[in-house]
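A.B. asks: here is the input, now give the coordinates:
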Amino acid sequence: MTDDLRLDLLGPLRGWAGERRLDLGPIRQQTLLAVLALRPNQVISADELVELVWSDAPPSTGAKIVPPYIYRLRKLLPEGVLVHTRDGYSLRLAPGASDLERFESLVSAGHADRDKDRAAARLSEALELFTGEPFSGLAGHYLSVQRHRLTERRLKVLAERIELDLERGRYGDLVPELVALVEEDRLREQFAGQLMLAYWRSGRISEALDTYTRTRQELVEQLGVEPGPELRAIHERILQNDEPLARPAVRDELPYDGAAFVGRDDVLRQVVDALHTAGPAVVAIDGMAGVGKTALAVRAARQLGDVYPDGRLFIDLHGYTPGHEPVSALQALDRLLRTLSVPAERIPADLEERAALWRSELAGRRILVVLDNAPDSAAVRPLLAGGPRCGVLVTSRRQLTGLDATARLALDVLRPEDARELLAEIVGPDRAGSAGAAAEVVSQCGHLPLAIRVAGARLRHRPSWTIEHLSKRLDAEDRRLAELSTDSGGVSPAFALSYESLPPDQQRLFRLLGAMTGQDIEMYAAAALADLDVVEAEDLLEQLVDANLLLQLRPGRFQFHDLLRQYARTLAPEPDAVRRLLDYYLYATAEASAAIFGSRLHPLPEPAMVRLPEFASVADGLAWIDAEGANVLATIRYSESSGALEQAWRTGLSVASCFFQRGQVYELDEAHQLSLRAAEGDAEAESRVLLSIGSLGRYRLGAEESLRTLLAARDKLPENADLTLRARLLASIGYSQAKLRPDEEALAVLDDALEASRQAGDRSIAARVLAYVGVTYSDRLEFAQALTAYQESLAEGDPGVQAEVLNGIGECLLELDRVDEAVTALTNARDLGVERGSDYSLIYTYAFLGTAYARRRQWSEALDFGRQAVELAQDSDSTESQQNAYVRLAETLLAKGDLARARPHFARAMELAVVDGQESMILRAASGLARTSPAA
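C.D. replies: Here you go, the predicted model:
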């Protein structure tokens, strides 16, 4: 990642590359850059960019408008900053490269610093980064919202810095600044209150009271409301000239929160801020067992003594405590009322009356109540304070959705660096070892605080152990939970309590999810695993999320924390569950592939016995593969290693073409390797897998290597193999032969393949064979015959080859000087390629369109298409497509008269062609090099 680019967002958009100020171009281009900069190092799809940048005037071309703007930004930004992935675009910014990131970093540091002088200095430094209105002059609804957000953020931080200055006694210095702020916005009560305090404590009482009068008049006249309780309270104190006196010591029941509390600065600040608000505050913290909810709640409560000076109460409701029944609301109220010195004879027996007395006792007091380890919302509701100055902080392993909380926080595991710091706090820096060893241990603990504490305690109490030895013990997954559990507690007992609190149907699904073959799961796969209706499976998954036994990192997809997954695997499985899951992935992959390619490429032995998603379009199939591809690959690995060999090779064959379509080269190779191992000993299966390897590998490994693999597939083919498989194999062999030598022998093999496809009654294979015939004639430079073959292929109606066939038709029409017709065919090919997500076909489409527009002398369009072809080709693993893209872009530049820029592209095409032995391309590139030579 480069660190040359710097961006200023907290004012007019400005950029630098090193010390050089950048000209960021037109307004819309700047808006696009600003949107990308607001989400640095994240991938944003082209469709989302259109929505965010052009919301005020959506273009008729949709997402097609994005690449030209991206291209212009790439030209002005440092190299490597703006990247294009398959899913969209990302602006890569180094840490601290934007003033917005520096602002947030300084604010966080100020919040964390207990020294008020240093904290105020850091907040002041952060505020100085604002140089005006954020993104001033840039249009669009999204930036308008962000502009308002950042402006409000600045005012909040400014108010915090002023509050620190008041606490530091800088009353006189603050008056001029606050006068300007109040004049700027007479309805902002917070600044008016701060000005009143600054005047009062400077001895200027009349001006303080005058400020209140003018602020109240503005609020009544403009909004029809009286000042809020905080401003009225300041006014009352000034009238009475009564600074708050020190209060007597009050009851503080907070437990010891331990010395080892690291990280969590951001969430700690969220909790503290939420309990600082005016009015009764109820904050709910939920999270999985052992994540540190109690430690966070107690640490936050300790920082709120000045906000709740009348007491901080704590009660463990024992919702998940070994050997304890949950404390009922009736029992909890009895304990809390006694804490407030209510005599036993005054405490009613009835729950409602007891709750009413509790609220009455809290009236007029400022008390914080910490309700730890709540079993559910029902146990908490009667304990809520009614007093406007009281706060309640609740922790639970469940999401307390039935609780009317003013703020909610889902606590996650520690960040890796904080997890390492916690381990070092427990064992001491000398025992923590190297950063790498500590990182390995906390990773094995899943960054879960409880697991880290147990692991750290084991290391601390065993002087002969090293951290490397501990890591080695934790490395065995089947022993890890035992290593992280003790007789008195630890990870497994904590998880067991959460599991045992579930109803039976949730317990069953939790157990079965331990058999997940992939990293995550969606509702159809879960339904297959548990043999349930899809809606019922989804409901149960959501209920496990509510219980914090399952994570939902994005809508509809669920996964375990690593240690919870290992715990689920220790529970009793159901033998048929995994078989149903393997069936699901086999048939769902086949249906997704059929949706993408228009027909099923590989036969399946029997109808699916599991419910599958609906694949109504190409987009449905592509979306499923994009979401589930990694899980399908993991399922193939599991199937192959566990002996489910037929499912392994059949699933591998179905997904391989999808990976090829998406340009996922490494996934494609692994699927083929696993399939080939699983097919060993089954001649027809081996032949099918080798056919797929030879066909899909042709573009990357070259025709010669492809042909060797295909001939091996032919040798494996049984005599009684079905005609469809034989036709496919002959077609692929003929095509590879033609790519080596487009002679009569290759055409004869393709004729045999066409005859076999006709006998099999398979129009899909016939269409593909005719497309191969078209390519062969095109390589022979016999473009009229090639065009006829392509048109016959198109007439067969197979959607799986339409984009490639239209590319071939476009090339032939170009060579026959029918440019307008070529543009029409290639535009249709582009639309199909985009719809099907086929980068390989789009490489050729863009390259041919570049040539077509060059023939029309429309240089801007020609160069844009040519460069898009090269970009896609560079991301692919196909040297053949790279050669075509480079040489056609070079020819466009040459035709335009830009010899200097054309020459490197001809040279690159030559280099690739020599390696591949592509004689026609060598001659073409050599001719281009000769024509661009300085001596020419």
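A.B. asks: C-alpha from now on. contacts and neighbour counts both.
C.D. replies: Noted.
A.B. asks: for stretch 496-505, buried residues please.
C.D. replies: 496, 498-499 (16 or more other CA atoms under 10 Å).
A.B. asks: who's in contact with that stretch?
C.D. replies: Defining contact as CA atoms under 8 Å, 6 or more residues apart in numbering, one finds that stretch 496-505 is touched by 289, 320-322, 397, 507, 540, 547, 549.
A.B. asks: determine which two of the residues you listed are furthest apart.
C.D. replies: 322 and 540 (25.4 Å; CA to CA).
A.B. asks: more neighbours, those two?
C.D. replies: More neighbours surround residue 540 than the other of residue 322 and residue 540, with 21 against 13 (other CA atoms under 10 Å).
A.B. asks: now the more buried one: closest residue in space, sequence neighbours ignored.
C.D. replies: What sits nearest to residue 540 in space, not counting adjacent residues and going by CA to CA, 6 or more residues apart in numbering, is residue 506, at 6.0 Å.
A.B. asks: against residue 320, how distant is the one you found?
C.D. replies: Remark: distance between residue 506 and residue 320 (CA to CA, to the nearest Å) = 17 Å.
A.B. asks: scan this protein for its longest helix.
C.D. replies: If you go by DSSP state H, the chain has its longest helix at helix 141-167.
A.B. asks: what's the angle from the helix or strand that it is followed by to helix 141-167?
C.D. replies: Using DSSP states H and E, the helix or strand that directly follows helix 141-167 along the chain is helix 171-184. In terms of direction (axes from the mean of the first three to the mean of the last three CA atoms, to 10 degrees), helix 171-184 departs from helix 141-167 by 150 degrees.
A.B. asks: for the very next helix or strand once past helix 171-184, packing partners?
C.D. replies: Going down the chain from helix 171-184, the next helix or strand is helix 189-201, by DSSP H and E. For helix 189-201, the packing partners by 3 or more CA pairs under 8 Å, 6 or more residues apart in numbering; DSSP states H and E come out as helix 141-167, helix 171-184, helix 205-223, helix 229-240.
A.B. asks: and residue 879, which of those helices is closest to it?
C.D. replies: helix 141-167 (41.6 Å).
A.B. asks: tilt between the closest one and helix 189-201?
C.D. replies: Here the directions of helix 141-167 and helix 189-201 differ by 20 degrees (the same axes, to 10 degrees).
A.B. asks: next, the buried residues of stretch 566-575.
C.D. replies: Going by neighbour count (16+ other CA under 10 Å), the buried part of stretch 566-575 is 566-569, 573.
A.B. asks: now do that stretch: everything it contacts.
C.D. replies: With CA under 8 Å, 6+ apart as the test, stretch 566-575 has contacts from 477-478, 481, 492, 495, 510-515.
A.B. asks: let's see this one next, to set against the first:
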Amino acid sequence: MRLIPRNYHNQRLDSPVLPCPADRTGGDAMERAGRSASSRATGIVSAEERRRLRNRLAELGLTRHQLIELLAGELRQRGFRPRAAWRYANELTQTAVADRYNEITGSANAAMKASRISEYEAWPFAKDGAGVRPTIRALKTLATIYGTTWDQLVDIADLEQMPLTERLEFQEAVARRGTDDVPVRTGGDLPAEVPNFTGRNSSKAQLRQRVEDHLYGDGPAVHVIDGLTGIGKTALARYAVAAFGRRFPDGTLWVDLHGYTAGREPRDPGDVLEQLLLEVGVPREIIEADPGGRAVRWRSAMSGQRMMIVFDNVLDSAQVKPLLPQAPGCFVIITSRSKLTGLAEAAPLRLEVMEWAEAEELLVKLGNLGSAYDRASVRQILRTSGRLPLAIKLIGGQIAHHGADMLADVAAEFATLTADIKNTHAGRSAGSSAAEDILDRFAAEDESLRAAFEMSYQRLASSAHQRAVRLLGWFPGPEVTAETMATIAAVPLNEGKLLVRRLFEAGFLDPAPSGPTGPRYRMHDLTRLCARLHAEREDSPREHAAVLERLIAHGLTIAWRASRLDVFDPAGSEHLSDPSDEANRARAWLTAEGDMLFSCVQAAPPGADVSELARLLAAHLSGSGQWSRAHRLYERAYEIADILDDRRGQAWALLGRGRIDRLVGNHAQARSTFRAAEAIAVELGYLRCHADVLCELGQTARITGDHAGARTHFTDALAIARQLGHRPSECDALDGLAHVERAASDYQTARECSERALEIANEMGDPVRVAAVQWGYAEVIRRMGDHRLAGRHYSDALGIARSLNHRKLEGDALRGLGHIERLVGDLDTARGYFDDALDIARHIHDRYGEGWTLWGLGNIARKTGEYERAREMFQQAHDIAEAINDPLGQVDALRGLGHVQRHFGDYEAARRYYTDSMAVAERIGDPHGLADGLRGLAHVAARTSTDGSAEELLARALEQYERIGVTLAEQVRAEMLRDN
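C.D. replies: The predicted model follows:
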């Protein structure tokens, strides 16, 4: 028996809206601030009066909930705002509410305060116009405390301030609660509402908009919710019925077509039509026997009707197409694992995996985890489950029953099993299946993820499609294309395109961003595990090896098309013998398929092709700055070459690995690796390899300040290259000598070596070498004062680097252009170049490039008067130079710190920095750095002494500048004349 109407609490919404009176039961002084003069004039319901009201209602024999609901309504009638009325009805103080709020939300720092509860109750009528609007989330928490629904805590004043989306949600909440309306028919197989339907706010909003559009005649009538097995399609459709069903006065129909129900065949459309006709009141005796006649009668019966109809669990377009009512007043929702591309008039609504926050909230809720749960373990479980709602539900239920201790155990087990799958090599005999062990975790009584997937697999149209799924179970890459599908299935490309399209339409593949070879698709991790399990059960281990062999052979073909790897050059990439458009497309393919090829190389049995692909791919990745992966590929190439007793392969792999160590600043390890490669080359009499190893040893010696040793290595390499007539090695040796002579401040010799190297690189038509040598040449002539010509070569190198996606060369060229603009006085442009160079260096972990770019930015900051920033930049540059053993970088960074200290008047500190810089310069044979240090000391002496030491120091600096032939000599002469 209902004692009062459900809308009793809102009968006085048009009365003056009054804030709450003082809380005399709890003494919360904040509450008095919100009370208006009008509330005092109309009288206050005192604590004593509230007790009398409560006693009178208790005499009626009401339950506590009924009593509270009636008392809240009575207080509303007497002028209380709804949130205050419900709090008083529950006999709670604002402090008690705040404490309970923090318990529910798990707020460790007690974020909710009594003052905020007061603001919520007064909103939007605070005296000073301040206050905080309670969000729907806050209202729902308060409703939990008060034992009501959140819409009961809202009045007209609140609604006028609400955003449109929240007002729509309020309408839906009222509609769900409004049981006084005429009951709406809900025929068919309508399931119960999902008790923990979490998140999906974007999809809910889309559905809401589509319903609104349809009701106003602006949107389609048929909508297909598609997505993976267990993604939550049925739950979203059930939400739509609960939220919007009452907008359709002729009722709701829900039919499960059993497209993927275990143990049942998909329902026949003719049988479903008979059920539908009976449910809308068509007498059985006039229903036609043939499906066509039933479809006509169904459309006729639905003409003019306004219904929401859900066809759940649809197999394909053919099953559901005859069931569509084709009535403009009916809103039809279809759920299916398939894409249903045969329904041209339907609007798709793709349901993706849950967002991380939503998935975490669902697992915490279902697992009954406390507020201090192990977040790392939760994240591991979510990674393994792929944030699939069904998987989360199944594992969450187990955790809820077994206790929170199970959380860490399951997470650790998933981590181990996932690693086991990644480390599985082709050809391993079948035994325990990590895929099966993971999938078995996602099961509860008669429901399991495996069973759900099994139906999708069995419903595939042909054995060829099933085989394609199993092959994808072995596929090592994150994304698949028609080309890779054709490769692993050993079929023509057109057939590969068809297979990919069919698996996409069947729900096994999801779209991914397109690449250079066209559309790309990805398979969900759990779908892949199920596919792998079928592959393990139905195919031999040999099939796994065959898949990898086909992919490696295909990758090797394209890698050779992209570039013939003759030598390892100083630029950090492969020797490009073919800069054509076809080669560029091949390089783009290697970039797009890098993850897949990397996994192939790691998983494939040892073989010469695998080792060769590892080296080629490593060289390609090195160019784009993926040095960590390149290093691992060279390690794999060496491992395979060792197994095959391929000594030449070992030498090349060692050489490549050493180059990566050098590029990341690990010079000691690089030198050791190069020595090992050199020993093999000498043992085999392999002069080509020996020349290249000597070039790498020269680069390592140069960077670490051993100019004499570097000069010897490059000279020996040059002699071997000329003996062999091998132009690439000759180019590299000359370019290396240019770098050594530049570091030693012999700029004229450096220029001659660079010009000869550039001539050879241009003759070979090798763009990477051309760009690398141009950059080295620009570094020389910049120091000689020819800024215009240096800028042109930096720009040319930058253009080539960008056209080849060569990230290290791009960063080097940008840094060079920054120096040019700095020297000519365009500091803003210079800073832009340096900032871009720094981003690249940090992205690819180029510590050498990062240090020198920071030094350039320090000089910009010093020129613009930002000396604290300059100090920071120089210090960072020095720290990097020290960490990677770059003495030349130390020389310049120490001198920069000296300039900063001199500006601040700390001449003693400045003198120490200049002296330390000169000591390093003298140790490595850097006369330019020595001269710069002397010049800095002269400026300190000019400010701290009058004994003529400044002039003496400047004279010594001038002597050094004149000897090495740089334009700074003129500046020093001018300084000496000015001082005199």
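A.B. asks: export the contacts of stretch 566-575 of structure 1 as CSV, with columns for secondary structure, distance to residue 782 of structure 1 and neighbour count.
C.D. replies: Output for these, formatted as CSV (DSSP: H, G, I helix; E, B strand; the rest coil; distance: CA to CA, whole Å; neighbours: other CA atoms under 10 Å):
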residue, secondary structure, distance to residue 782 of structure 1, neighbour count
477, helix, 63, 14
478, helix, 65, 13
481, helix, 69, 22
492, helix, 72, 21
495, helix, 71, 19
510, helix, 64, 26
511, helix, 64, 20
512, helix, 61, 22
513, helix, 59, 26
514, coil, 60, 19
515, coil, 57, 18
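A.B. asks: and which of those residues is nearest residue 422 of structure 1?
C.D. replies: residue 481 (19.6 Å).
A.B. asks: ok, for the counterpart of that closest one in structure 2, nearest residue in space, not its chain neighbours?
C.D. replies: By TM-score structural alignment, residue 481 of structure 1 lines up with residue 439 in structure 2. Once flanking residues are discounted, residue 439 of structure 2 sits nearest to residue 450: 6.5 Å by CA to CA, 6+ apart.
A.B. asks: so what's that neighbour up against?
C.D. replies: When contacts are counted by CA under 8 Å, 6+ apart, residue 450 of structure 2 touches 439-440, 442, 530.
A.B. asks: one more pass at 10 Å, please.
C.D. replies: For residue 450 of structure 2, the contacting residues are 229, 436, 439-443, 526-527, 529-530, 533, by CA atoms under 10 Å, 6 or more residues apart in numbering.
A.B. asks: before we move on, what about residue 164 of structure 1?
C.D. replies: Residue 164 of structure 1 neighbours (CA under 10 Å, 6+ apart): 116-117, 119-121, 123, 158, 170.
A.B. asks: export these as JSON lines, with columns for secondary structure, distance to residue 724 of structure 1 and neighbour count.
C.D. replies: Putting those into JSON lines (three-state DSSP; distance: CA to CA, whole Å; neighbours: other CA under 10 Å) gives the following:
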{"residue": "116", "secondary structure": "helix", "distance to residue 724 of structure 1": "79", "neighbour count": "16"}
{"residue": "117", "secondary structure": "helix", "distance to residue 724 of structure 1": "81", "neighbour count": "14"}
{"residue": "119", "secondary structure": "helix", "distance to residue 724 of structure 1": "75", "neighbour count": "22"}
{"residue": "120", "secondary structure": "helix", "distance to residue 724 of structure 1": "77", "neighbour count": "23"}
{"residue": "121", "secondary structure": "helix", "distance to residue 724 of structure 1": "77", "neighbour count": "15"}
{"residue": "123", "secondary structure": "helix", "distance to residue 724 of structure 1": "73", "neighbour count": "25"}
{"residue": "158", "secondary structure": "helix", "distance to residue 724 of structure 1": "74", "neighbour count": "18"}
{"residue": "170", "secondary structure": "coil", "distance to residue 724 of structure 1": "88", "neighbour count": "16"}
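A.B. asks: quick one: which of these is nearest residue 936 of structure 1?
C.D. replies: Nearest to residue 936 of structure 1 among these, with distances taken as CA to CA, is residue 123, at 65.2 Å.
A.B. asks: that closest one and residue 158 touch, don't they?
C.D. replies: Yes: here residue 123 of structure 1 reaches residue 158: they are 7.6 Å apart, a contact under CA atoms under 10 Å.
A.B. asks: before we move on, back to that, out of the helices and strands packed on helix 189-201 of structure 1, the one nearest residue 414 of structure 1 is which?
C.D. replies: helix 141-167 (26.3 Å).
A.B. asks: now find how far off-centre that closest one is within its chain.
C.D. replies: Its chain's C-alpha centre and that of helix 141-167 of structure 1 lie 28 Å apart, by CA atoms, centre = their mean, to the nearest Å.
A.B. asks: same question, stretch 780-788 of structure 1
C.D. replies: 48 Å.
A.B. asks: quick one: buried residues of it?
C.D. replies: Quick answer for stretch 780-788 of structure 1 (16+ other CA under 10 Å): 780, 783-788.
A.B. asks: same question for stretch 437-447 of structure 2.
C.D. replies: By neighbour count with 16+ other CA under 10 Å, stretch 437-447 of structure 2 contains the buried residues 438-439, 441-443.
A.B. asks: name the residues that touch that stretch?
C.D. replies: 384-385, 390-398, 410, 413-414, 417-418, 433-434, 448-451, 526-527, 529-530, 533.
A.B. asks: need the buried ones from these selected in PyMOL.
C.D. replies: Restricted to buried positions by 16+ other CA under 10 Å, the PyMOL selection for those reads:
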select buried, resi 384+385+390+391+392+393+394+395+396+397+398+410+413+414+417+433+434+448+449+450+451+526+527+529+530+533
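A.B. asks: the residue nearest to residue 439 of structure 2 matches what in structure 1?
C.D. replies: So, by TM-score structural alignment, residue 450 of structure 2 is matched to residue 492.
A.B. asks: and what of residue 247 of structure 2?
C.D. replies: The pairwise alignment with structure 1 assigns residue 247 of structure 2 to residue 307, based on TM-score structural alignment.
A.B. asks: what's the mean distance for the helix or strand containing residue 649 of structure 1 versus structure 2?
C.D. replies: Per DSSP H and E: residue 649 of structure 1 is located in helix 645-661. Following superposition, helix 645-661 of structure 1 is found to deviate from structure 2 by 3.2 Å on average (mean CA distance after the TM-score superposition for structure 1).
A.B. asks: for that helix, which positions count as buried?
C.D. replies: For helix 645-661 of structure 1, the neighbour count (16+ other CA under 10 Å) marks 645-661 as buried.
A.B. asks: if anything else comes up later, I'll come back, but that's it for now.
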